[in-house]
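K.L.:
need the 3D shape of this:
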Amino acid sequence: MQKSDSVVIIPTYNEKENIENIIRTVFSLEHRFDILIIDDGSPDGTANIVKNLMAVEFKDRLHLVERQGKLGLGTAYIAGFKWALEHGYEYIFEMDADFSHDPNDVPRLYKACAEDGADVAIGSRYVTGVNVVNWPMGRVLMSYYASKYVRIVTGIPVHDTTAGFKCYRRRVLETIDLDAIRFKGYAFQIEMKFTAYKLGFKIKEVPVIFVNRQLGTSKMSGGIFGEALFGVMRLRWASICGKIKAKK
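P.N.:
Predicted coordinates for the structure are as follows:
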C-alpha cells in the first residue's frame, strides 16, 4: 500500500470513550491520512485500545507514542512533530480526540495547504462569526475575546489565534526551532501560529464548526488561560527583541 503524505497527530489523556471512533472516522476519509496517537499515560486504558487496533486492523496506518504522565499539550505536539518529520510526512495535522474537531474537515485543511498554497491551515471558529456549539456562554466569550486580545497584542492577522485544529506543511515545522517553543498549554497554540507568521509563512483560516465534547472530560483549566494571558505579552516582547528566528 502506498504511504500517506499526511499524518494526524492526536494527543490523548483518558479518551477511552472517543479514541476508537475518532480513529475509524479519520480512516474512513477518502484521502489516506495516517494517525499518530501521543498518549500521556492514560490510566483509563486509552493506549491499550490503540494497541489493539494497531495489532488487529491498522498496523501500517496507526502509530502510538506512549509517555509517562501528563507532560502537557505543547510537549505532546512537539514530540509528534519531530516523529512526523523523521517519518517523512509532508502534511502534519493537530486534532483533538473528542470530536470537537470534525474529522470531515480534515480534507478541507489538507486542500488549503496542498492545493491553495497555504503553509499553515487553521480550522477557525471565528473567521465567519462565532461557530461554537454547546459551550457555556462564558467559555465562548472567554475564547472569543482571548483571540481578539492576541490579535491586538501581537498584530497577527488571524481571527482564531487559540485554535488547536491545524495543518502544517513540512517546511514550516522544519524551519521553526521546535526546541525553543516554551509554552505547554493553551499558549502553545498561540506561540506556534505567531512564530510561523513572524517567519513569513502563509496562514489560511478555514471556517469550521466547533462542537463541545459529548463523551469524556474536558482538560481545560484556569491555569491554561493564565499562561496564555501572560504568554502573549512575552511573545510580543520576544518579537520586538528579534528573538524569533528560524532554526539554524
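
K.L.:
could you use CA atoms for every contact and neighbour count after this?
P.N.:
Noted.

K.L.:
show me where the protein has its strands.
P.N.:
Counting by DSSP state E, the chain has these strands, from start to end: 6-12, 34-39, 62-66, 91-94, 120-124, 132-133, 166-169, 203-207, 210-211.

K.L.:
how about CSV for the ones you listed, with distance to N21 and mean neighbour count added?
P.N.:
What follows is those, written out as CSV (distance: least, Cα to Cα, whole Å; neighbours: other Cα atoms under 10 Å):
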stretch, distance to N21, mean neighbour count
strand 6-12, 13, 25
strand 34-39, 13, 23
strand 62-66, 13, 17
strand 91-94, 17, 26
strand 120-124, 20, 27
strand 132-133, 20, 16
strand 166-169, 20, 26
strand 203-207, 23, 21
strand 210-211, 16, 20
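
K.L.:
include distance to G242 when you put these into CSV, please.
P.N.:
As requested, those are exported to CSV (distance: least, Cα to Cα, whole Å):
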stretch, distance to G242
strand 6-12, 31
strand 34-39, 33
strand 62-66, 35
strand 91-94, 27
strand 120-124, 22
strand 132-133, 36
strand 166-169, 24
strand 203-207, 21
strand 210-211, 35
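
K.L.:
right, and E15 touches F99 too?
P.N.:
No. Between E15 and F99 there is no contact under Cα atoms under 8 Å: 10.9 Å.

K.L.:
another one to check against the first:
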Amino acid sequence: MAPSDSATPGPRTIVIVPTYCEIDSLEHVVLGVREAVPSAHVLVVDDNSPDGTGQLADDLAARDAKVAALHRSAKDGLGRAYLAGFSWAIEHGFDRIVEMDADGSHRPADLPALLAALDDGADAAIGTRWMPGGAVTNWPWHRRLISRAGTAYARLMLRSRLRDLTSGFRAFERSALEAIDLQHVQGAGYVFQIEVASDLERLGLRVDEVPITFIERESGRSKMSTGIVFEAIGWVTKTGLTPRR
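P.N.:
This next block holds a predicted model:
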C-alpha cells in the first residue's frame, strides 16, 4: 500500500528499480534516490533473486515509508519487470513514474534534471548518453561501438530523432504511459526501451532528452546477452519494414 503524500506539494513521483541479484548495489541506489529527490518514492521490483536482494528490498521498505517492494515469482525479462512496476505505480495513483537501473550505472544526481524536463512540459524525458553533456565511463571501446551502432540502426529503421533509444533512465508523466497502452507492449528484454520510445514518438508526445553520465557497474555481471541483442535487432527490423498506418 502506497503511503499518502498529503503533506508534499506537487506531483507524486515514484522511481521503479527492477532487480535481479543486485544485493551489492541496491541500498546505495535507493538511498541515493531518496537523497536526490526526498519527495520521491521508490518501488523495487525483484524477480526472485537468489542472492537475497528481495529480502534487502523488504528491509529497506521497513525502514522507510517511501520505499516499497514488489516481488515477482521468477526472472521474466527487464521489460516485464518494468511493466509490473508501471502498473503498480498507476494503480497507486502516482503522477510521475521513473525507471532506473539498480546496478549503480545511473546516477541519482541526474534524476532532478529528468524531472525538471517534465516540469517544463515534456510528456517523457530520456537520460541520454550520446548528446552534448552526456558521458559513459568505464566502458571499453567495443561496448561504445556496439551501443552507438545499435542506436544508429534503430534511429534509421524507426525514423526516430532520439539519440539514445536504449537508455533505461527515463521519467514519464502518467498520462504518457497510459497513452501507450502498456498491455500491448511486446518487448521482454532491452528492446522494451526501444519499443516504448518509439511508441511515444508515434503518438506525437513530447520527449525531451537530458544528458546523463552512465557508469559501468563495478560489481556483478552485465545481464546483456546475445539473445537480448538479437531480440532487439529483430524487433527494430520488423517494425521498421512494416508500413505505418
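
K.L.:
tm score of chain vs chain?
P.N.:
Structural agreement between the overlaid chains, expressed as a TM-score with TM-score structural alignment, normalised by the length of the second structure, amounts to 0.93; 238 aligned residues with a Cα RMSD of 1.4 Å.

K.L.:
tell me which of E15 and F99 of the first structure has more neighbours.
P.N.:
When E15 of the first structure and F99 are compared for neighbours, E15 comes out ahead with 22 against 19, by other Cα atoms under 10 Å.

K.L.:
check the gap between the nearest residue in space to that one that is not next to it in sequence and D179 of the first structure for me.
P.N.:
Among residues not flanking E15 of the first structure along the chain, T46 sits closest, at 5.8 Å (Cα to Cα, 6 or more residues apart in numbering). With distances defined as Cα to Cα, to the nearest Å, the gap from T46 of the first structure to D179 of the first structure amounts to 28 Å.

K.L.:
try M1 of the first structure
P.N.:
M1 of the first structure sits 34 Å away from D179 of the first structure, going by Cα to Cα.

K.L.:
ditto for G185 of the first structure
P.N.:
When G185 of the first structure is compared with D179 of the first structure (using Cα to Cα), they lie 15 Å apart.

K.L.:
so the two - more neighbours on which side?
P.N.:
The neighbour comparison of G185 of the first structure against D179 (other Cα under 10 Å) goes to G185, with 21 against 9.

K.L.:
what's the match for the more buried one in the second structure?
P.N.:
Matched to the second structure by TM-score structural alignment, G185 of the first structure sits across from G189.

K.L.:
from the centroid of the second structure, which residue is nearest?
P.N.:
By Cα atoms, centre = their mean, the second structure has its centre lying nearest to E99, at 3.0 Å.

K.L.:
translate that residue into the numbering of the first structure.
P.N.:
Using TM-score structural alignment, E99 of the second structure sits opposite E94 in the first structure.

K.L.:
how about the residue nearest to the centre of the second structure, nearest residue that isn't a chain neighbour?
P.N.:
Closest to E99 of the second structure by Cα to Cα, 6+ apart is I16, at 4.9 Å.

K.L.:
ok, back up a step: wait, which of the strands of the first structure is closest to T217 of the first structure?
P.N.:
Put simply, out of the strands of the first structure the one that sits nearest T217 of the first structure is strand 6-12, at 11.5 Å, with distance taken as Cα to Cα.

K.L.:
what span of the second structure is the closest one aligned with?
P.N.:
For strand 6-12 of the first structure, the aligned range in the second structure is residues 13-19, judged by TM-score structural alignment.

K.L.:
just stretch 156-169 of the first structure next, same as before
P.N.:
Going by TM-score structural alignment, stretch 156-169 of the first structure lines up with residues 160-173 of the second structure.

K.L.:
what residues does that stretch touch?
P.N.:
Where contact means Cα atoms under 8 Å, 6 or more residues apart in numbering, the residues beyond stretch 160-173 of the second structure that reach it are 95-101, 106, 114-115, 118, 123-131, 151, 154-155, 190-191, 193-194, 197-198, 201, 209.
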